[in-house]
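>>> everything below, folded, please.
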Amino acid sequence: MRVILAQPRGFCAGVVRAIEIVDRALVKHGAPVYVRHEIVHNRHVVDTLRDKGARFVEELDEVPADAVTIFSAHGVARSVEREAQARQLHAIDATCPLVIKVHNQGRQYAASGRIVILIGHAGHPEVVGTMGQIPGRVILVQNEAEVAQLDLAADTPLAYVTQTTLSVDDTRGIIAALERRFHDLVGPDTRDICYATQNRQSAVRELATQVDVLLVIGAPNSSNSNRLREIGTESGVPSFLIADGSELDPAWVRDAAVVGITAGASAPEAMVEDVLAALRRLGPVEVSTMTGREETAQFRLPAELAGVTVA
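Below you'll find the model as predicted:
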């Protein structure tokens, strides 16, 4: 069996930063530190950090007074920030800088008197946080059909921002539908959409032309991982989302000469190796990596953790 690994795949800079924040906070402050929501959407990452002393909660009322509390990479609403301050929690913000950029853009649009359209998925933690960061009216739009249903005049001053785990390709049709309906619409340059999401999706589209089956490594609640699987399916390739090698069904690859593997932005490379090990248990495997974009982005850590060393 030939296996081709997507390039790029796996951790993005925002995920690396968020995990490092938890690791360094544990070194500096000792266990436990509390993390509101999963730091990133990956069970293996969460379990590893939990073993080190991180405690994951959904709401701040689960956190003891004065405790170190970390906001996940997805970001939180202003109301959560105010609650942490009122309770005098030692809050550390692990929100991805690209998510913060969306928050800032949305606030600027709202301050100029525009209604903000947020393109994203209902209930996703990033969407919940973004809607809670932008003052004034924010309307969530998930698809082109919802654009058609907007009860707004054609000359309404509007602006749009997007969930970062959507790509240019994901949002292009929705933006075009908004532009057709509304005459006073502004939005960020498409280059502002998360580079990692776009890069991973572009790599999967190319990989799908070379393989018989696609395995996407990631969590079922990971938006970007699910989208990678969907792209494989849309490309006509049987595609499966799995967390690790234990979830591999041998029947999926029994008749495949070439298997493609990618990983969502919150999936560690160790899980790629775990899936490769599962494939090797089925027979000989020849592994290669496709030519792709090299990512060099690094995001600065919070100042209080910059000098902390993790063993």
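>>> okay, CA-based contacts and neighbour counts for the rest of this
Noted.
>>> pretty sure residue 125 is touching residue 73, no?
No: shown here, residue 125 and residue 73 do not form a contact pair, counting by C-alpha atoms under 8 Å, at 9.4 Å.
>>> tell me the buried residues in stretch 186-198?
186-187, 193-198 (16 or more other C-alpha atoms under 10 Å).
>>> against residue 44, how distant is residue 268?
Per C-alpha to C-alpha, to the nearest Å, residue 268 is found 8 Å from residue 44.
>>> scratch that, residue 157 is what I was asking about
From residue 157 across to residue 44, the span is 44 Å (C-alpha to C-alpha).
>>> before we move on, what about residue 93?
For residue 93, the distance to residue 44 equals 22 Å [C-alpha to C-alpha].
>>> over to residue 102?
Distance, residue 102 to residue 44, using C-alpha to C-alpha: 28 Å.
>>> so those two - more neighbours on which side?
residue 102 (24 against 18; other C-alpha atoms under 10 Å).
>>> right, and that one touches residue 165 too?
No: assessed by C-alpha under 8 Å, residue 102 is found out of contact with residue 165, at 11.7 Å.
>>> which residues of the stretch 101-250 of the chain fall in helices?
125-131, 144-148, 168-181, 195-207, 223-234, 250-253 (DSSP state H, counting those that start in this stretch).
>>> quick one, the fifth one and helix 195-207 angle?
Here helix 223-234 points in a direction 20 degrees away from that of helix 195-207 (axes from the mean of the first three to the mean of the last three C-alpha atoms, to 10 degrees).
>>> sequence B follows; please return its structure for comparison with A:
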Amino acid sequence: MDTLPQLEIILCAPRGFCAGVDRAIQIVELALEKYGAPVYVRHEIVHNKYVVDGLKAKGAVFVEELDEIPDTEAPVVFSAHGVPKSVPLDASARKMFFLDATCPLVSKVHVEAERHHAAGHEIVLIGHKGHPEVVGTMGQLPQGAISLVETVADAEAFEPRDPANLAFVTQTTLSVDDTAEIVGVLQRRFPQVTGPHKEDICYATTNRQEAVKQVAPEVDAMIVVGAPNSSNSMRLVEVAERSGCAKSALVQRASEIDWSLFSGIKRLGITAGASAPEALVDEIIDAFAAHYKISVSSRVTARENIAFNVPKALRVPAS
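Predicted coordinates:
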């Protein structure tokens, strides 16, 4: 007799890999196919240990800085988060062959920052201090050209050199709601502030947060599959909690599930950050299937069909 308790699982969609992450992983894999191992990668290509370990097994070597790489003709890949301008300059000076896996939507923010700087604007970057994307964006311009604002309190306290000559850009993986609040403060305090032509927070971050907002009020618990150093994954946990799901947990692998958190639940929401592969979602569903009699459905709140080209050096010529 089947004595397992019933559990309804609702999968948020979209979830998991975005186009920028997909492209970055492809760049490393195609480089390994074309040039053989090793392929050096500066910083985790995307913030997911499972992905990084899989690429290591194929011959990728991960470093934090270029000076850890010996003199080599092997390719060097820059991660999806983007790098300061000094990094490709350093790589060129060392005659390295490098491939830039920066997400095109991060590159868009870099270009915006440069345009604002060229127009003489003082720039505010809304983002998280120390995150590689923020380090990369601030590193596009001379030191002091960009001021970092992390919170509403920072925005209230910020004193520009010239309030009439201010522009802002944002990290691509922030909480949509938090960012809107910070932007609101800047616009109230500095009505002439210039914003991006198009939202800097990327489509994938926005879509994944929107899906969680819709599912979270209906479930007893929410699992976000992702890594603690993944900004967009951490934001999904916060969004779930704010949207009415008090039991919201970040889980990297099924082995990490704290089963005491999920005792007595009837409905579970599952999503995945933009750098988490679907294989890990499947692994977590399988783990719950061992404890519950599960039924699984999807809640689709948006369709994504965006894809980004890999660099020319890696493209297969048309036959």
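>>> TM value for the aligned chains?
Overlay of the two chains. TM-score (TM-score structural alignment, normalised by the length of the first structure): 0.96; 309 aligned residues with a C-alpha RMSD of 1.5 Å.
>>> in space, not sequence, find me the middle residue of the second structure.
Centroid-nearest residue in the second structure, with C-alpha atoms, centre = their mean: residue 232, separated by 4.8 Å.
>>> might one say that residue 40 of the second structure is in contact with residue 71?
No: here residue 40 of the second structure does not reach residue 71: they are 11.5 Å apart, not a contact under C-alpha under 8 Å.
>>> of the two, which one has the most company?
For residue 40 of the second structure and residue 71, the more surrounded residue by other C-alpha under 10 Å is residue 40, and the numbers stand at 26 against 10.
>>> secondary structure class for that one?
What DSSP: H, G, I helix; E, B strand; the rest coil gives for residue 40 of the second structure is strand.
>>> stretch 221-241 of the second structure aligns to what range in the first structure?
Residues 213-233 of the first structure are matched to stretch 221-241 of the second structure when aligned by TM-score structural alignment.
>>> figure out how far that stretch is from the centre of its chain.
From the chain centre to the centre of stretch 213-233 of the first structure is a distance of 12 Å (C-alpha atoms, centre = their mean, to the nearest Å).
>>> in the second structure, which residues correspond to stretch 14-27 of the first structure?
The alignment of stretch 14-27 of the first structure onto the second structure (TM-score structural alignment) covers residues 20-33.
>>> wait, the residue nearest to the centre of the second structure touches residue 272, no?
No: assessed by C-alpha under 8 Å, residue 232 of the second structure is found out of contact with residue 272, at 9.4 Å.
>>> so what's the aligned partner of residue 202 of the second structure in the first structure closest to, chain neighbours aside?
Alignment note: residue 202 of the second structure maps to residue 194 in the first structure; criterion TM-score structural alignment. Closest residue to residue 194 of the first structure apart from its sequence neighbours, by C-alpha to C-alpha, 6 or more residues apart in numbering: residue 164 at 5.2 Å.
>>> which residues sit in contact with the counterpart of the one you found in the second structure?
Mapped onto the second structure by TM-score structural alignment, residue 164 of the first structure lines up with residue 172. By C-alpha atoms under 8 Å, 6 or more residues apart in numbering, the contact list for residue 172 of the second structure reads 105-106, 200-202, 205.
>>> also residue 224 of the second structure?
Residues counted as contacts of residue 224 of the second structure (C-alpha under 8 Å, 6+ apart) are 233, 236-237, 248-251, 270-273.
>>> so where in the second structure does stretch 289-300 of the first structure end up aligned?
By TM-score structural alignment, stretch 289-300 of the first structure lines up with residues 298-309 in the second structure.
>>> what residue of the first structure takes the place of residue 86 of the second structure?
Under the alignment (TM-score structural alignment), residue 86 of the second structure maps onto residue 79 of the first structure.
>>> could you pull out the strands in the stretch 1-150 of the first structure for me?
Applying DSSP state E, counting those that start in this stretch to the stretch 1-150 of the first structure gives strands spanning 2-5, 33-36, 54-57, 68-71, 90-93, 115-119, 138-141.
>>> got the buried residues for the last one?
Just to be clear, that refers to strand 138-141 of the first structure. Buried residues in strand 138-141 of the first structure, counted by 16+ other C-alpha under 10 Å: 138, 140-141.
>>> now swap in the first one and tell me
Neighbour-count burial for strand 2-5 of the first structure, counted by 16+ other C-alpha under 10 Å, picks out 3-5.
>>> kindly reformat those as JSON lines and extend each row with distance to residue 59 of the first structure.
Below are the buried residues of strand 2-5 of the first structure laid out as JSON lines (distance: C-alpha to C-alpha, whole Å):
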{"residue": "3", "distance to residue 59 of the first structure": "42"}
{"residue": "4", "distance to residue 59 of the first structure": "41"}
{"residue": "5", "distance to residue 59 of the first structure": "38"}
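>>> I'd like to know which of these is nearest to residue 210 of the first structure.
Nearest to residue 210 of the first structure among these is residue 4, at 8.4 Å by C-alpha to C-alpha.
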